[in-house]
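Trainee: Quick one: sequence plus predicted model below, questions after.
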Amino acid sequence: MSDIATIYALGTPVPSRAQPGALAVVRLSGPRAADALMVLAGGKALPPPRRLALRTVRDPASGETIDRGLVVWFEAPHTETGETMAELHLHGGRAVVGGALAAIGRLDFCRLAEPGEFTRRAFENGKLDLTEAEGIADLVAAETDQQRRQALQQMDGALHRLYEDWRGQGLRLLAHLEAAIDFPDEDLPSGLADDVRGGIDRLRAAIADHLADRRGERLREGLHIAIIGPPNAGKSSLLNLLARRDAAIVSETAGTTRDVIEVHLDLAGWPVVLADTAGLRDSPDRIEQEGVRRARARAASADLRLLVLDATGDWRGLRQQVLAATPQWNAASDIVVVNKTDLAPAAGDDAVPLSATTGAGLAALLARIEAAAGALMQDSGPPPFTRARHRAALVDCQDALGRALQATEIALAAEDLRLALRALGRITGVVRVEELLDVIFRDFCIGK
């Protein structure tokens, strides 16, 4: 432990001249965190662990008082990082914070923490796994209530428990195969091959369902909604109305929008990426043709589509044309919006009447969007994965399980199963070979 540096950092936002903070918390972690506190807090005996105490904080080099505040320390290993930790709770002015950080930096056994280093030490000391660490990062970055809830769920170990359960199932299956290979003379359970095959099938099916669930990615990155429709229907006006600002140029000239314009919104707690697209029509203009191509591509990849039509024209006929050319259209969730109802009333079927000019019908449209978003993101089943690296590892795991099912020899099946478990272990950051022996001896009592 003597070779491990004691790190420190400001744990609250950096105060600025325009907005100094009321309070600032400086955190330390490492084998000599308590020593640093002794030096900074005037040489008095430390308070009992986990007890706040009022202390005068001084610069150890000059003896000058920096501030008078609360100090606390925590004994290893029962801390967030698994190391001894300490905190200084000071006034939040720039001079106080700068003086405290400079004073700690003059201690030759302390250094400024690198980004994420407190969380990394917690991972390295077994306080959390990689998914829980990612949950902490997502919680800090959360902008909506739903993102906060998902981050808390992941930080509390929901994904960790799911993947560890799968890894435990895989370890048991692998242990059975290894036992059949290494101990052929033992009395192993009959029907072992069928049991292993069935177990791999069930695990592979569970992972396939998990991969098909995009709730976590949608919630973390934002639900993608594409506004599509013919030119001059009011797509850009709708974008501006929902964004409550002039995010897109609005003009009576058809074909004004030629590229995708994105706006990030919070709709009832759901993070949304709203995209205005070029008007869908045939055009000899090559630039406009590219805009239409991009509009169709965005409609194809979107989670939800809003088709905007002009109430003053043959909007029903245009709707049929656009929907026929949009195979991704989902009648259960996608929404038809008939705009300009202040000029020509529109009624009938499931279309939402709207006037982007007056705002009439906006509340009903928002309710439809929120209901559709809620249906796409509804909390059901196991916790969803949230990152691209999770998906990549799960795909590798599923591929390896598929190869194990097709293997012609037990040894090859065992190797593929081992690779599948390694892929799962990459998600959580836990890969322990020793567990395999534990399962073998527990299940088969070999050598008694």
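Mentor: Alright, I've got the coordinates.
Trainee: CA only for contacts and neighbour counts going forward, please
Mentor: Will do.
Trainee: Give me the contact list for the top helix by length along the chain.
Mentor: The longest helix of the chain (DSSP state H) is helix 158-182. If you take C-alpha atoms under 8 Å, 6 or more residues apart in numbering as the criterion, helix 158-182 is touched by 129, 131-132, 154, 188, 192, 196, 199-200, 203, 382-385, 410-411, 414, 417-418, 421, 424-425, 428, 435-437, 439-440.
Trainee: Tell me the buried residues within these.
Mentor: For the contacts of helix 158-182, a neighbour count by 16 or more other C-alpha atoms under 10 Å gives the buried set as 129, 131-132, 154, 188, 196, 199-200, 203, 383-385, 411, 414, 417-418, 421, 424-425, 428, 436, 439-440.
Trainee: looking at this, Ser333 is in a strand?
Mentor: No - assigned with DSSP: H, G, I helix; E, B strand; the rest coil, Ser333 falls outside any strand and is coil.
Trainee: Second structure for comparison follows:
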Amino acid sequence: MTNTIFALSSGMPPAAIGVVRVSGPHAAAALQALAGRLPAPRRASLVELSDGEGAPLDRALVLWFPGPATATGEDLAELHLHGGRAVVAAVEAALGAMSGLRRAEPGEFTRRAFDNGRIDLAEAEGLADLLAAETESQRVQALGMASGHVSRAVAGWQERLLTLMAGAEAELNFADEDDVEVGEVVVQRLIAGMAALAGELDEWLARPAAEVISEGLSVVIAGPPNAGKSTLINALVQRELAIVSPVAGTTRDVIETPLALDGIAMRFSDTAGIRGEGADAIETIGIDRAKAAIDAADILLWLGSPKAAPDHPRAILIAAQADRWKGDAAAEAEAARCDLTLSAATGEGMDKLHRMIVEMARTLLPREGEAALRQRQRAALSEAKQCLDIESGSREAGDLILLAERMRLAATALDRITGRAGVEDMLDTLFGRFCIGK
């Protein structure tokens, strides 16, 4: 028999309220032992809780949810206690003393919801991301995943694929029946259906990856020595993150810090000044790392001559340190070729830079209402697409058995997004990300 588990599901005490959840076949008996009765289902009841010896524990609100229509798919009880440490500890001790009950492991409530079919794998991943969300864009993306946005799309693809597979099976097994279409017409219809589905999967694969939202966009500040890079990153994060010095080569490594702009998670990096001559061995290593960071950047902030700017698809050319060169005709002519004029010391241009970064970042994020896929989901979807891609005129295009096998493999790949196909080790890793009471 499945163990009955319990855990504190709210924040650590002290707090106004402490919510203890109990899930499993002995949940009803545990609640009755504490409260002296089993309350009406799905209605909050105010009761006096007592331990096994009759000693009072707390005056609390309790809720009883008989399975299987519960969050975990099994009998579930919630105890809404006063959130003091002693109160919560006493109630947990009383539950731990009962036969058949034990403390929950991390993520075990959500794992049971998955095992009992209350949520699928994609929704569980979305819930994990929702618990970890720190910015508005992370919250919106994770909420869509947890609410089944991806799962509904996969269900639609599976239904269409099942229809195609049924057509192939009918041709293979019942071609001699009078009411079954046969021949080239059926094959071409299957190939067209597979191509249409592959095209739709390709559109999803072209969307930004979910990791861009959860881990943050990479924004790299680069340019020659003494261009004002460290001053700019200090101004952006509003603290002394990087050392500012007139000595060339002061910054010798990539300094990274997380920062959210308008609810979008980003990772800003200050880099070593890029120059061709005069750098010592250590500074040269820093320059190489700066160039690697530029290549990997989602957005590049270039503080230097526009002519020397790296070839980057999303570069903002900045005429920095404007407080120093205003009135210099040559400097002003070069600044005119940049995207904006900026002085981190005086604040000139900082608001415009903020807007430009955010506008550029939004082009890298999913549009409103779109769901992004995690790396695991993208890999499964890519495999399904490859199975559905049939080269015109190939041997497979004329072999119904091979077409049927490709569709079966595509269905298996799609099932890995929401199902159980070969995911046991990954499930242990996933649900281990959750807190104890979730």
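Mentor: Good, I have the coordinates. All values reported here derive from a predicted model rather than from experimental measurement.
Trainee: and Asp288 of structure 2, helix, strand or coil?
Mentor: helix.
Trainee: What is the aligned counterpart of it in structure 1?
Mentor: Mapped onto structure 1 by TM-score structural alignment, Asp288 of structure 2 lines up with Arg293.
Trainee: how far away is its match from Arg281 of structure 1?
Mentor: Using C-alpha to C-alpha, to the nearest Å, one gets 10 Å for the distance from Arg293 of structure 1 to Arg281 of structure 1.
Trainee: Next: Ser236 of structure 1.
Mentor: 16 Å.
Trainee: higher neighbour count, the two?
Mentor: Ser236 (29 against 13; other C-alpha atoms under 10 Å).
Trainee: for that one, what are its contacts?
Mentor: Ser236 of structure 1 neighbours (C-alpha under 8 Å, 6+ apart): Ala248, Ile249, Val250, Thr257, Asp276.
Trainee: And those residues, which two are furthest apart?
Mentor: Val250 and Asp276 (11.4 Å; C-alpha to C-alpha).
Trainee: Neighbour count: those two, which is higher?
Mentor: Comparing Val250 of structure 1 with Asp276 by neighbour count (other C-alpha under 10 Å), the higher total belongs to Asp276, at 28 against 18.
Trainee: my guess is the more buried one contacts Ile261, does it?
Mentor: Yes - contact criterion C-alpha atoms under 8 Å: Asp276 of structure 1 and Ile261 qualify, at 5.1 Å.
Trainee: Find residues that contact each of these two.
Mentor: Common neighbours of Asp276 of structure 1 and Ile261 are listed as Ala248 (criterion: C-alpha under 8 Å, 6+ apart).
Trainee: Which stretch of structure 2 lines up against the lengthiest strand in structure 1?
Mentor: Using DSSP state E, we find that the single longest strand of structure 1 is strand 65-74. On structure 2, the counterpart of strand 65-74 of structure 1 by TM-score structural alignment is residues 56-65.
Trainee: picking up where we left off before, tilt between the very next helix or strand once past the longest helix of structure 1 and helix 158-182?
Mentor: Heading C-terminal from helix 158-182 of structure 1, the first helix or strand you meet, by DSSP states H and E, is helix 192-212. If you take axes from the mean of the first three to the mean of the last three C-alpha atoms, to 10 degrees, helix 192-212 of structure 1 sits at 160 degrees to helix 158-182.
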